[in-house]
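> no FASTA, just this:
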């Protein structure tokens, strides 16, 4: 039977309410920090379509108050499961913003593992959103990808492998300078914006935002959002697939 759940998170963002609104309520904005491809029909009652790995999920916009509130609820599955997202925007002095998220709904038979992943993932994605608006304000991604790797039980191995790809050892913390080196991709200098053992939710280089995540049922995941033209998406994705297969063999 479906299990009701609720996750509450908030994040302080060094961006205006206008910038936050664009990032959470438009397709190109969501694409620049969240997973998959997204389309949003503005206004209450509009449709939101989220496509990833060959599957498209639809949702209905349930609240549309520009610069204040954006909410939507996914179409219910035959078993009664669905998810609802409710974002509340609060502007602060100095042009900053606090964004609050209530993520609720009903989960299926595997609800415990799903809930654990959501509790971890929601906060990480909000930190990733904050990193996007800090480093790439006014820009939207030209290429974004999510590449899942194998399931790994050793968290310390995951942590060390992620850190190694960034040229880091030992403790990883916000502000650490990195050098991303992955076979098949050009080296890139950057900075850690958020570290949450054993995941590294946000790393920013001059032209891309990355997430290294230890996710649902121990699956390792890499996400990339690029903000320059001319990225060879197919080659980039293949390079990450090869790295995941080799690094966690």
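Here it is on my side, so go on. Just so we're clear, the structure is a prediction, and the values are computed from it rather than from any experiment.
> Going by C-alpha atoms from here, please, whenever you check contacts or count neighbours.
OK.
> Give me the residues contacting the host helix or strand of residue 163.
Element membership of residue 163, judged by DSSP states H and E, is helix 155-165. By CA atoms under 8 Å, 6 or more residues apart in numbering, the surrounding residues in contact with helix 155-165 are 152, 169-170, 172, 179-182, 197-200, 212, 214, 220, 247.
> can we see that at 6 Å?
By CA atoms under 6 Å, 6 or more residues apart in numbering, the surrounding residues in contact with helix 155-165 are 180-181, 198.
> got it, and stretch 238-245?
Here stretch 238-245 has contacts from 149, 184, using CA under 6 Å, 6+ apart.
> which parts of that stretch are buried?
239-241, 243-244 (16 or more other CA atoms under 10 Å).
> Stretch 73-93 too?
Those would be 73-74, 81-91, for stretch 73-93 by 16+ other CA under 10 Å.
> Likewise for stretch 227-240?
Residues 227, 236-237, 239-240 are the ones in stretch 227-240 that count as buried (16+ other CA under 10 Å).
> Identify the single longest helix in the chain, thanks.
In the chain, assigned by DSSP state H, the helix with the most residues is helix 111-135.
> Tell me the first helix or strand C-terminal of that one.
The first helix or strand that comes after helix 111-135 along the chain, using DSSP H and E, is strand 143-151.
> sorry, back to before: how far away from the center of its chain is the helix holding residue 163?
Its chain's C-alpha centre and that of helix 155-165 lie 19 Å apart, by CA atoms, centre = their mean, to the nearest Å.
> counting contacts, what elements does the helix or strand harbouring residue 30 pack onto?
Per DSSP H and E, residue 30 falls inside helix 27-31. For helix 27-31, the packing partners by 3 or more CA pairs under 6 Å, 6 or more residues apart in numbering; DSSP states H and E come out as helix 17-25, strand 37-40.
> most packed of the ones you listed?
helix 17-25 (a mean of 21; mean count of other CA atoms under 10 Å).
> what does that one rub up against?
Against helix 17-25 from outside (CA under 6 Å, 6+ apart): 29-30, 67, 91, 97.
> repeat that with 7 Å
29-30, 40, 66-67, 70, 89, 91, 97 (CA atoms under 7 Å, 6 or more residues apart in numbering).
> and here's the other structure:
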């Protein structure tokens, strides 16, 4: 049965509003996945066939999609309100994701809500540590065997991440090819793991909770970043965790 949903989050970040605006409009691959920037006007085209319904740089941006074409969603809207704090040195952000789920409402809402928390945290990590550096983005999914609730814990153990390691902990982990990965564990829940190195944000998505394989995204900000090499290396690592050749 179709039913509306609304996910609202508010947060502050220690960068000017203009920097938040630039990230939201132009640097989606730095914290989400790369999307075409919106046409800068009300009525203009937005990502994935959406329409810009509010455009007031650097304060308000909204895009809306009707007839989304997804099997479980018919309407999708993303709304950003950005206001200055501390004489423009900091920014307050209100983010609203709304629309209509047409099937499996509780599961879809739970997944969208938890993913929102992680994506907005990653946005703040980018703004605080890497902006405005360009990004090389890669993403990949594990094999079918990783579509379980235990998959994220298995990935954490393969990294050598201690069960009691909390967000904010500096860690030395086993990355692709057995290389040591020096990182800060910047996010950890039963659903997601976030790692920040001196050059990249590496995100693990335990989507087995919602019936999908484990996912990884790599947002690499180094001058010599190679997205294809990152994808290949982490895919081999992930396949090895779940014994897939």
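Sure thing, it's come through. The structure displayed is predicted, hence computed values, not measured ones.
> The contacts of helix 155-165 of structure 1 in strands, which ones?
residue 180 (DSSP state E).
> Can you flag the buried ones in the contacts of helix 155-165 of structure 1?
Buried, going by 16+ other CA under 10 Å: 180, 198, out of these.
> and of the contacts of helix 155-165 of structure 1, the nearest to residue 48 of structure 1?
Nearest to residue 48 of structure 1 among the contacts of helix 155-165 of structure 1: residue 198, at 31.6 Å, using CA to CA.
> separation between the closest residue in space to residue 233 of structure 1 that isn't next to it in sequence and residue 232 of structure 1?
For residue 233 of structure 1, ignoring the flanking residues on the chain, the nearest one in space by CA to CA, 6 or more residues apart in numbering is residue 143 at 6.7 Å. As judged by CA to CA, to the nearest Å, residue 143 of structure 1 and residue 232 of structure 1 stand 9 Å apart.
> got it, and residue 189 of structure 1?
19 Å.
> got it, and residue 192 of structure 1?
24 Å.
> returning to what we had before: narrow the buried residues of stretch 227-240 of structure 1 to those in helices?
Among the buried residues of stretch 227-240 of structure 1, DSSP H puts 236-237, 239-240 in helices.
> Distance to residue 4 of structure 1 for those residues - can I get that in JSON lines?
Shown next, in JSON lines, are these (distance: CA to CA, whole Å):
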{"residue": "236", "distance to residue 4 of structure 1": "39"}
{"residue": "237", "distance to residue 4 of structure 1": "36"}
{"residue": "239", "distance to residue 4 of structure 1": "39"}
{"residue": "240", "distance to residue 4 of structure 1": "36"}
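> And residue 149 of structure 2? What does it align with in structure 1?
Correspondence of residue 149 of structure 2 to structure 1, assessed by TM-score structural alignment: residue 154.
> What is the burial count for its match?
For residue 154 of structure 1, the count of nearby residues is 10 (other CA atoms under 10 Å).
> can you check residue 195 of structure 2 too?
24.
> Next up, the contacts around the aligned partner of it in structure 1.
Mapped onto structure 1 by TM-score structural alignment, residue 195 of structure 2 lines up with residue 203. Residue 203 of structure 1 sits next to 190-193, 209-211 when contact means CA under 7 Å, 6+ apart.
> want to try CSV for these, with secondary structure, distance to residue 133 of structure 1 and neighbour count as columns?
Shown next, in CSV, are these (DSSP: H, G, I helix; E, B strand; the rest coil; distance: CA to CA, whole Å; neighbours: other CA atoms under 10 Å):
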residue, secondary structure, distance to residue 133 of structure 1, neighbour count
190, strand, 16, 20
191, strand, 15, 20
192, strand, 14, 21
193, strand, 12, 23
209, strand, 11, 28
210, strand, 14, 24
211, strand, 15, 24
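> Tell me the one among the residues you listed nearest to residue 14 of structure 1.
Nearest to residue 14 of structure 1 among those: residue 193, at 12.6 Å, using CA to CA.
> Any figure for the gap between the closest one and residue 205 of structure 1?
For residue 193 of structure 1, the distance to residue 205 of structure 1 - CA to CA - is 10 Å.
> Chain neighbours aside, what residue packs nearest to residue 118 of structure 1?
Closest to residue 118 of structure 1 by CA to CA, 6+ apart is residue 7, at 7.5 Å.
> If you count neighbours, what's buried in the strand or helix carrying that neighbour?
Secondary structure assignment for residue 7 of structure 1, by DSSP H and E: strand 3-13. Using 16+ other CA under 10 Å as the test for burial, strand 3-13 of structure 1 gives 7, 10-13.
> Would you mind listing the residues in contact with the residue minimising distance to the centre of structure 2?
Among the residues of structure 2, the one closest to the centroid is residue 119, at 3.5 Å (CA atoms, centre = their mean). Residue 119 of structure 2 sits next to 31-32 when contact means CA under 7 Å, 6+ apart.
> which residue in structure 1 lines up with it?
Taking TM-score structural alignment, the alignment pairs residue 119 of structure 2 with residue 125 from structure 1.
> Look at the counterpart of residue 165 of structure 2 in structure 1 and give its secondary structure.
Residue 165 of structure 2 maps onto residue 172 of structure 1 when the alignment is built from TM-score structural alignment. Assigned by DSSP: H, G, I helix; E, B strand; the rest coil, the conformation of residue 172 of structure 1 is coil.
> What is the burial count for residue 172 of structure 1?
By other CA under 10 Å, neighbour count at residue 172 of structure 1 equals 19.
> Helix or strand: which one has the residue lying closest to it once chain neighbours are set aside?
Nearest non-adjacent residue to residue 172 of structure 1, counting by CA to CA, 6+ apart: residue 195, 6.5 Å away. Applying DSSP H and E as the criterion places residue 195 of structure 1 in strand 188-196.
> so how far is that strand from its chain's centroid?
With CA atoms, centre = their mean as the basis, the mean position of strand 188-196 of structure 1 lies at 14 Å from the chain mean.
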